[in-house]
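Novice: Below is the sequence, then the predicted model.
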Amino acid sequence: MSMRFGRGIHFVGLLLVLAFTLFPFYWMVTSSLKDQSDLLASPPVWLFTPTLDHYREIFEDPKIISSVMHSLIIATSTTLLAIVLGAPAAYALARFEFRGKSDLWFWFISNRMISPIVLALPVYLLAQTLGLLDTHLVLILIYLTFNLPIVVWICTDQFRSIPSELEQAARLDGASQFLIFWRIYLPLGVPGIAVSAIFSFIFSWNELLYALVLTRRAVQTAPVAATSFMSGYELPWGKIMATGTVIVLPVTIFALLVSRHMVRGLTMGATK
């Protein structure tokens, strides 16, 4: 009886945490489907007739469409570069002993611990000197600086958990170092790579500070475009909520697609 009661309490606690986590998303999506009178109603209106007028307005705005495309280009490029550069570095840190390894590991991790606001002004001055302001490249490079440590950190722990006997057996069969990394460590490291890719994409997609400081009009990202509505005396909450929903949707879809490979990665590559 006590075990059932404990499970019941645990289940209720999980439901409360889930409701607390998902309610902001529910409120954002439902607000994007309300008209202005329902949005400003007090007390809040829970039952209403949905409307797509706010989505029609933002999709007819070329600024929103271009900003979403800019965010997609920057986030995808940063994530791919972080995986391509970070996975081999993580493999080297996980399987090789060399001089300065601990210092290199600390350098990778400490880069992620730096507060972004501290580097905003130096990065702006450097980008201005190099003529990189308002370009895709400047955001890709700065996001890569913060995303690469995440990939190295997660993938190093993932590669360390792979039995070294698999690598020894592959060496006896005459496999090269690159082949061992490509055929054994990458397939078995898919869970860590997938998680680090999700984190990298989310950070690159949602980041606002550097996108606001380093861009103007040519390469304005989606979060910056969303903040542009917040001016004047009357805030278009419907358009703001609709834009927020559009911003969240690609991240959610990407996370769902990548998460499918997490369990599969645990069983791939272990046999010849």
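Specialist: Thanks, I have it. Numbers count the residues shown, from 1 in each chain.
Novice: contacts and neighbour counts: CA atoms only from here.
Specialist: Noted.
Novice: list the helices and strands the helix or strand in which Ala94 is found packs on?
Specialist: Using DSSP states H and E, Ala94 sits in helix 62-95. Secondary-structure packing of helix 62-95 (3 or more CA pairs under 8 Å, 6 or more residues apart in numbering; DSSP states H and E): helix 53-59, helix 136-160, helix 190-206, helix 222-227.
Novice: got JSON lines for those helices, with mean neighbour count and distance to Pro236 too?
Specialist: Compiled in JSON lines, those are given as follows (neighbours: other CA atoms under 10 Å; distance: least, CA to CA, whole Å):
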{"stretch": "helix 53-59", "mean neighbour count": "17", "distance to Pro236": "9"}
{"stretch": "helix 136-160", "mean neighbour count": "22", "distance to Pro236": "28"}
{"stretch": "helix 190-206", "mean neighbour count": "23", "distance to Pro236": "21"}
{"stretch": "helix 222-227", "mean neighbour count": "21", "distance to Pro236": "11"}
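Novice: Distance to Ala127 added to the ones you listed, as TSV?
Specialist: Putting the helices and strands packed on helix 62-95 into TSV (distance: least, CA to CA, whole Å) gives the following:
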stretch	distance to Ala127
helix 53-59	31
helix 136-160	7
helix 190-206	18
helix 222-227	19
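Novice: of those, which approaches Leu125 most closely?
Specialist: helix 136-160 (11.8 Å; CA to CA).
Novice: Can you give the distance from the closest one to the centre of its chain?
Specialist: Distance, stretch centre to chain centre, for helix 136-160: 11 Å (CA atoms, centre = their mean, to the nearest Å).
Novice: what packs against it?
Specialist: By 3+ CA pairs under 8 Å, 6+ apart, helix 136-160 packs against helix 62-95, helix 101-113, helix 190-206, helix 209-214.
Novice: Just send those back as JSON lines, with distance to Val138 too.
Specialist: Converted to JSON lines, these look like this (distance: least, CA to CA, whole Å):
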{"stretch": "helix 62-95", "distance to Val138": "10"}
{"stretch": "helix 101-113", "distance to Val138": "17"}
{"stretch": "helix 190-206", "distance to Val138": "12"}
{"stretch": "helix 209-214", "distance to Val138": "8"}
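Novice: what about versus this one:
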Amino acid sequence: MTPNWKLSLTRAAIFVLILGVVLLPIYWMVAASFKSNAEITQDATLYPHVWTFDNYIRLFSEKEFANYLVNSLVATVVSVVLALIAGSLGAYAIARFHLKYRLERKIGLSLLTLRIVPPVVILIPVYLLMLSLKLLDTWLGLIITYTAFNITFCVWMMESFFREIPVDLEEAAMVDGDSRFTAFRRIALPLAAPGLAATAIFAVIVTFNEFLFALALTATPRAMTMPRGTATLIGRIDTDWASMSAAGVLGALPIVVFALLVQRHLVRGLTMGAVK
């Protein structure tokens, strides 16, 4: 056996090992969603010996899981769209306008610092704010909270994309009679579309999976998100592992489908932003 063959086999073995480590938890969750709780906790079989769809049926008939999914989708889509609109304007301003003492750089760094702060640090202030505004257990409370967090991320991501766009294109448009905002809308924003898509992908994934603020700000199925609703399957005495596995599968499907649909834009956007 030649050294090249040995190297190829070694790489293939490493790849298979990594793939197994990554896919094993996913396989276990999917397989457990078709088992009964007794088969999960007592038999611990590698695959369902008796296939059942009762776990999925029970989620929608008894656990109000449809409400959780709708709440997650509404809060995610609305907050990400609002954050992209405001974040793009903020990122464009930082990238194009120069202030004294390079304050625009400090503003960008400040926004990044806010993103680094652990969410649990500001959990109580956010809760008290929503309590005073009477927005607890509402879509609007979640949307405002998620939008505020996503704006900082959108500004940080989009700034580098706008810096890559030549200023001459916008100046030429303004010479032809466009205003600054029109040049931004007609020239800069379309050219930064791959970066906008990449930013949206990360924002959607983070927002859809957010649990901490959903736990603090929601208490009933009318506003609970999918992660928060799934946590209700953990009882004081026992845990409905089969239903939790089914909830995990259903909760992961929207993100998986979304990622598959926009993966081309993700790679293109990240490549564009990596060129300095």
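Specialist: Yep, that arrived. Predicted model, so just to flag it, every value in this text is computed and none were measured.
Novice: ok so, going back, now, of the helices and strands packed on helix 136-160 of the first structure, which is deepest in the fold?
Specialist: Among those, helix 190-206 has the highest mean neighbour count (mean count of other CA atoms under 10 Å), at a mean of 23.
Novice: Check how far that helix sits from its aligned residues in the second structure, on average.
Specialist: In the superposition with the second structure, the average deviation recorded for helix 190-206 of the first structure is 1.6 Å (mean CA distance after the TM-score superposition for the first structure).
Novice: what's that helix aligned against in the second structure?
Specialist: Aligned by TM-score structural alignment, helix 190-206 of the first structure falls on residues 193-209 of the second structure.
Novice: Could you give the separation of that stretch from the chain centroid?
Specialist: 6 Å.
Novice: Same check on stretch 182-194 of the first structure?
Specialist: Here stretch 182-194 of the first structure shows a centroid-to-chain-centroid distance of 19 Å under the convention CA atoms, centre = their mean.
Novice: Equivalent analysis for stretch 177-187 of the first structure, please.
Specialist: The mean C-alpha position of stretch 177-187 of the first structure is separated from the chain mean by 26 Å, CA atoms, centre = their mean.
Novice: And it, what's buried?
Specialist: Within stretch 177-187 of the first structure, the residues scored as buried using 16 or more other CA atoms under 10 Å are 180-181, 183-187.
Novice: tell me how far the ends of it are from each other?
Specialist: With CA to CA, to the nearest Å as the measure, the first residue of stretch 177-187 of the first structure is 15 Å from its last.
Novice: Am I right that Phe65 of the second structure is in contact with Arg228?
Specialist: No. The criterion here is CA atoms under 8 Å, and Phe65 of the second structure misses it with Arg228 at 10.5 Å.
Novice: Figure out which of the helices and strands packed on helix 62-95 of the first structure is closest to Phe5 of the first structure.
Specialist: Comparing these by CA to CA, helix 190-206 comes nearest, at 34.6 Å.
Novice: Mind giving me the packing neighbours of the closest one?
Specialist: Against helix 190-206 of the first structure (3+ CA pairs under 8 Å, 6+ apart) you get helix 62-95, helix 136-160, helix 237-264.
Novice: so how much does the helix or strand following the shortest one differ from the second structure once superposed?
Specialist: Next in sequence after helix 136-160 of the first structure, counting helices and strands by DSSP H and E, comes helix 164-172. Mean deviation of helix 164-172 of the first structure from its aligned counterpart in the second structure after superposition (mean CA distance after the TM-score superposition for the first structure): 4.0 Å.
Novice: circling back: nearest to His261 of the first structure, out of the helices and strands packed on helix 136-160 of the first structure?
Specialist: Per CA to CA, nearest to His261 of the first structure of those: helix 190-206, 6.9 Å.
Novice: tell me the angle of that closest one relative to helix 62-95?
Specialist: With axes from the mean of the first three to the mean of the last three CA atoms, to 10 degrees as the basis, helix 190-206 of the first structure and helix 62-95 are set at 150 degrees to each other.
Novice: Now Met130 of the second structure. Nearest residue, chain neighbours left out?
Specialist: Distances taken as CA to CA, 6 or more residues apart in numbering put Leu136 closest to Met130 of the second structure, at 5.7 Å, once the chain neighbours are dropped.
Novice: Would you tell me which of the helices and strands packed on helix 62-95 of the first structure gets closest to Val17 of the first structure?
Specialist: helix 190-206 (21.5 Å).
Novice: Quick one: closest of the helices and strands packed on helix 190-206 of the first structure to Leu119 of the first structure.
Specialist: helix 136-160 (9.9 Å).
Novice: which one is the residue nearest in space to the middle of the first structure nearest to, not counting chain neighbours?
Specialist: The centre of the first structure sits closest to Ile202, judged by CA atoms, centre = their mean, with a distance of 1.7 Å. Residue nearest to Ile202 of the first structure in three dimensions, not counting chain neighbours: Val251, with 6.2 Å by CA to CA, 6+ apart.
Novice: Which residue in the second structure aligns with the one you found?
Specialist: Per TM-score structural alignment, Val251 of the first structure is aligned with Ile255.
Novice: Pretty sure its match sits against Ile205.
Specialist: Yes. Using CA under 8 Å, Ile255 of the second structure is in contact with Ile205, at 6.7 Å.
Novice: Out of the buried residues of stretch 177-187 of the first structure, list just those in helices.
Specialist: 180, 186-187 (DSSP state H).
Novice: just curious, which of those residues is nearest to Ile109 of the first structure?
Specialist: For those, the nearest to Ile109 of the first structure is Leu186 (21.6 Å; CA to CA).
Novice: circling back to that earlier point, would you list the helices and strands packed on helix 190-206 of the first structure in a markdown table and tack on distance to Thr129 of the first structure?
Specialist: Output for these, formatted as a markdown table (distance: least, CA to CA, whole Å):
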| stretch | distance to Thr129 of the first structure |
| --- | --- |
| helix 62-95 | 21 |
| helix 136-160 | 12 |
| helix 237-264 | 32 |
